[in-house]
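Asker: Sequence unavailable; structure follows:
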C-alpha cells in the first residue's frame, strides 16, 4: 500500500510582509471537514499560487491570456464556482485566508473540472499591493465582506478609501468593481466611499440590480425570505478620455 504524501504547507496571511495596515479579518480556529483537508492536500499545489512580494504574470499563472477577475473573500466558493462555470472565457483569481474556504473551493474546482480559477491564500491588501500589476484586472468581486457591525470595529471594514484607491489602480480602464452586502449601514458606507473615489463611476444612480452573473447563495435566499435586504454596487474605472464603458452605457 502506498504511503500517503504529507500535505503541502498552507500559505496564510500570518507572517506576512511586515505590513501595518488594519486587517479586515481575524484568524480564528475554524472547523474544517475531512474532505476540505483532503482537497488541500491533493490539489493546493495544482490550483493555488503562493504569495510573493513580486508582480504575478497572470497569463503564465492561468496558462492563457484572458480577462482576469479578482474575487476577494470567496468564502466556501459556491459563487466563484458558478460564475466561473458560466463565464469560461474569463480567468478568476480568488483570494481567501481561511483553510476551510480554500479546501471547499479546491474541491469544487476538481469536482467540476474548472481550469479558469486560481487561489491565493493570503491577505488581499498585500496581494493587491505586491502581486497585481497596475491596470491588469478586468474586474473585481467583493461579495458579502465581514460587516464588522460594532461601531468600534468599523475601522476593520475592507471598503475604506485607501483600499479602494489601491484596488482601482489595479483595474484596467473600463473594468468593473462589483460589491454586495446584506448590511444596510455597510452598503451606505460602500456607496459613499466608492462614489468619492475619483477613478470610479457608478453604473447606476446609487445601488444596482443584482446582475444575472451573480447567483443567489443559499444564505442569501434564506435572508431574503426573512425580509433582509441585499445591496449591490457596480462601479467602473473611468477611462482616460472620460468616455463611458459598455458596462456604464448599459
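Answerer: In hand now; what should we look at? For clarity, every value in this text was computed on a predicted model and none was experimentally measured.
Asker: When you work out contacts or count neighbours from here on, use the C-alpha atoms and nothing else.
Answerer: Fine.
Asker: the strands in the protein, which residues?
Answerer: Under the criterion DSSP state E, strands of the chain are mapped to 68-72, 91-95, 117-120, 137-143, 171-181, 200-202, 231-237.
Asker: and of those strands, who's closest to residue 208?
Answerer: Checking the strands of the chain against residue 208 by Cα to Cα gives strand 231-237 as the closest, at 5.3 Å.
Asker: Next, the angle from that closest one to strand 171-181.
Answerer: Inter-element angle recorded for strand 231-237 and strand 171-181: 170 degrees (by axes from the mean of the first three to the mean of the last three Cα atoms, to 10 degrees).
Asker: And strand 231-237, how far out from the chain middle?
Answerer: Centre-to-centre, strand 231-237 and its host chain are 14 Å apart (Cα atoms, centre = their mean, to the nearest Å).
Asker: Reformat the strands of the chain into CSV and put mean neighbour count and distance to residue 155 next to each item.
Answerer: Formatted as CSV, those follow (neighbours: other Cα atoms under 10 Å; distance: least, Cα to Cα, whole Å):
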stretch, mean neighbour count, distance to residue 155
strand 68-72, 23, 18
strand 91-95, 25, 21
strand 117-120, 24, 24
strand 137-143, 22, 17
strand 171-181, 23, 17
strand 200-202, 22, 22
strand 231-237, 24, 20
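Asker: Redo those as JSON lines? Include distance to residue 111.
Answerer: Shown next, in JSON lines, are the strands of the chain (distance: least, Cα to Cα, whole Å):
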{"stretch": "strand 68-72", "distance to residue 111": "20"}
{"stretch": "strand 91-95", "distance to residue 111": "17"}
{"stretch": "strand 117-120", "distance to residue 111": "13"}
{"stretch": "strand 137-143", "distance to residue 111": "23"}
{"stretch": "strand 171-181", "distance to residue 111": "27"}
{"stretch": "strand 200-202", "distance to residue 111": "37"}
{"stretch": "strand 231-237", "distance to residue 111": "29"}
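Asker: Comparison target, given below:
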C-alpha cells in the first residue's frame, strides 16, 4: 500500500502526546461506543480501509486531522450529513468526548481513528480517494527551534495531495502568523495543489461561515492574534 516514492514521515512526531484521565462519561463512551465508531490505526489490517463498508454507505470521505475535544468536529459532521466524516486524533479523552457529542447529536456519519494520521494516510488510504482533508489549528510549535516538528512540511503536504481526488480540498487554519505563512508557502510549492483563493489579499481564504469559532480562535483574539484560513484544491 505504501508508495515507495513517498518520503517517510515517521521520524518527526508533530503532535504532543498529552496525558490526562478520562471522565466517567468519556470512559463509558470508549466502552460502549468505540467498537462501533472507532478504530486504532496501529490495529488496522494491512491495506486500505474500506470506508464504504465501515459507514455502511458510499459517500464522499472527508478526513479531519486533530479533532481535539470534538466540539467543532461534531458540529461540522452534523452540518454535513452527506459526508462520511473521519476524525483522526491521538488524545484518548478527546476521542471519548467526541463520541459523547456524537451520541448526543445522533450522528451516523462520523467515525474516529485513534493514532498518527501520517501512518493512516500512508498505509491505509488509497491515493486519489479523499474528497477533503481538514487541518484546523495544529500544534504550532511556536519556538523557532521547534518549527521542524510542525506537521505542515513538504513531504506531508505531498502525501495529503496524493490521497485527494481531483478537485478535492485541503483546508488549513491557524492563529500563528508565521505558521500560516509557512502553510501557504509549503502548499503553494506542491505542484498537485492550487490555492483556491490566490487572488485574495495574501492568498488567504475568507473565513468560512460554516466553520465554528474554536477555543483557539477565541484565545487568539484575546491575545491579539489573527487567524488565517487556506484552501488548496487538487489539480
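Answerer: Perfect, thanks for sending it. It should be emphasised that the depicted structure is a prediction, and the values quoted were computed from it without experimental measurement.
Asker: Let me know the TM-score between chain one and chain two.
Answerer: With the length set by TM-score structural alignment, normalised by the length of the second structure, the two chains reach a TM-score of 0.90; 221 aligned residues with a Cα RMSD of 1.5 Å.
Asker: wait, which of the strands of the first structure is closest to residue 217 of the first structure?
Answerer: When the strands of the first structure are compared by Cα to Cα, strand 137-143 sits nearest residue 217 of the first structure, at 10.7 Å.
Asker: in the second structure, what residues pair with that closest one?
Answerer: Aligned by TM-score structural alignment, strand 137-143 of the first structure falls on residues 130-136 of the second structure.
Asker: So which residues make contact with the matching stretch?
Answerer: Residues outside stretch 130-136 of the second structure that contact it (Cα atoms under 8 Å, 6 or more residues apart in numbering): 60-66, 160, 163-165, 167-174.
Asker: average gap between it and the first structure?
Answerer: On superposition with the first structure, the mean distance recorded for stretch 130-136 of the second structure (mean Cα distance after the TM-score superposition for the first structure) is 0.4 Å.
Asker: Leaving out sequence neighbours, find the closest residue to residue 179 of the second structure.
Answerer: Using Cα to Cα, 6 or more residues apart in numbering and skipping the chain neighbours, the partner closest in space to residue 179 of the second structure is residue 140 (6.8 Å).
Asker: typo on my end, residue 157 of the first structure
Answerer: In this structure, residue 157 of the first structure finds its nearest non-sequential neighbour in residue 24, 5.5 Å apart by Cα to Cα, 6+ apart.
Asker: now for the longest helix along the second structure, which elements pack on it?
Answerer: Criterion DSSP state H: the longest helix present in the second structure is helix 92-105. Packed against helix 92-105 of the second structure, as judged by 3 or more Cα pairs under 8 Å, 6 or more residues apart in numbering; DSSP states H and E, are the following elements: helix 24-32, helix 71-79, strand 110-114.
Asker: do that again at 10 Å, thanks
Answerer: When contacts are defined as 3 or more Cα pairs under 10 Å, 6 or more residues apart in numbering; DSSP states H and E, helix 92-105 of the second structure packs onto helix 24-32, helix 34-37, helix 71-79, strand 84-89, strand 110-114.
Asker: now the fourth one: which residue numbers in the first structure?
Answerer: Spelled out, that is strand 84-89 of the second structure. So strand 84-89 of the second structure sits over residues 91-96 in the first structure, by TM-score structural alignment.
Asker: any idea how far the matching stretch is from the chain center?
Answerer: Its chain's C-alpha centre and that of stretch 91-96 of the first structure lie 6 Å apart, by Cα atoms, centre = their mean.
Asker: got a list of what the counterpart of residue 22 of the second structure in the first structure touches?
Answerer: Using TM-score structural alignment, the partner of residue 22 of the second structure in the first structure is residue 32. Shown in contact with residue 32 of the first structure (Cα atoms under 10 Å, 6 or more residues apart in numbering): 98, 99, 100, 101, 103, 104.
Asker: my guess is the fifth one contacts residue 31, does it?
Answerer: In other words, residue 103 of the first structure. No - counting by Cα atoms under 10 Å, residue 103 of the first structure sits too far from residue 31 to count as a contact (11.4 Å).
Asker: out of the two, which sits in the busier spot?
Answerer: Neighbours per residue, other Cα atoms under 10 Å: of residue 103 of the first structure and residue 31, the larger number sits with residue 103, 26 against 9.
Asker: Can you tell me the closest non-neighbouring residue to the more buried one?
Answerer: Distance criterion Cα to Cα, 6+ apart; nearest residue to residue 103 of the first structure, sequence neighbours excluded, is residue 36 at 4.2 Å.
Asker: and the counterpart of residue 156 of the first structure in the second structure, how many residues sit next to it?
Answerer: Taking TM-score structural alignment, residue 156 of the first structure has residue 149 as its aligned residue in the second structure. Neighbour count for residue 149 of the second structure, taken as other Cα under 10 Å: 17.
Asker: Any figure for the gap between residue 149 of the second structure and residue 131 of the second structure?
Answerer: Going from residue 149 of the second structure to residue 131 of the second structure by Cα to Cα, to the nearest Å gives 27 Å.
Asker: quick revisit: the nearest residue to the match of residue 156 of the first structure once chain neighbours are set aside: what's it in contact with?
Answerer: Nearest residue to residue 149 of the second structure, sequence neighbours excluded (Cα to Cα, 6+ apart): residue 14, at 4.9 Å. Residues in contact with residue 14 of the second structure (Cα under 10 Å, 6+ apart) are 116, 118, 138-141, 146-152.
Asker: how far away is the closest residue to residue 203 of the second structure other than its chain neighbours from residue 229 of the second structure?
Answerer: Distances taken as Cα to Cα, 6+ apart place residue 197 nearest to residue 203 of the second structure, at 5.5 Å, with adjacent residues excluded. Distance of residue 197 of the second structure to residue 229 of the second structure, given as Cα to Cα: 10 Å.
Asker: got any residues that touch both of those two?
Answerer: Common contacts of residue 197 of the second structure and residue 229, defined by Cα under 10 Å, 6+ apart, comprise 203, 204, 205, 206.
Asker: Make a markdown table from these and add distance to residue 38 of the second structure and neighbour count to it.
Answerer: Shown next, in a markdown table, are these (distance: Cα to Cα, whole Å; neighbours: other Cα atoms under 10 Å):
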| residue | distance to residue 38 of the second structure | neighbour count |
| --- | --- | --- |
| 203 | 36 | 18 |
| 204 | 34 | 20 |
| 205 | 32 | 21 |
| 206 | 33 | 13 |
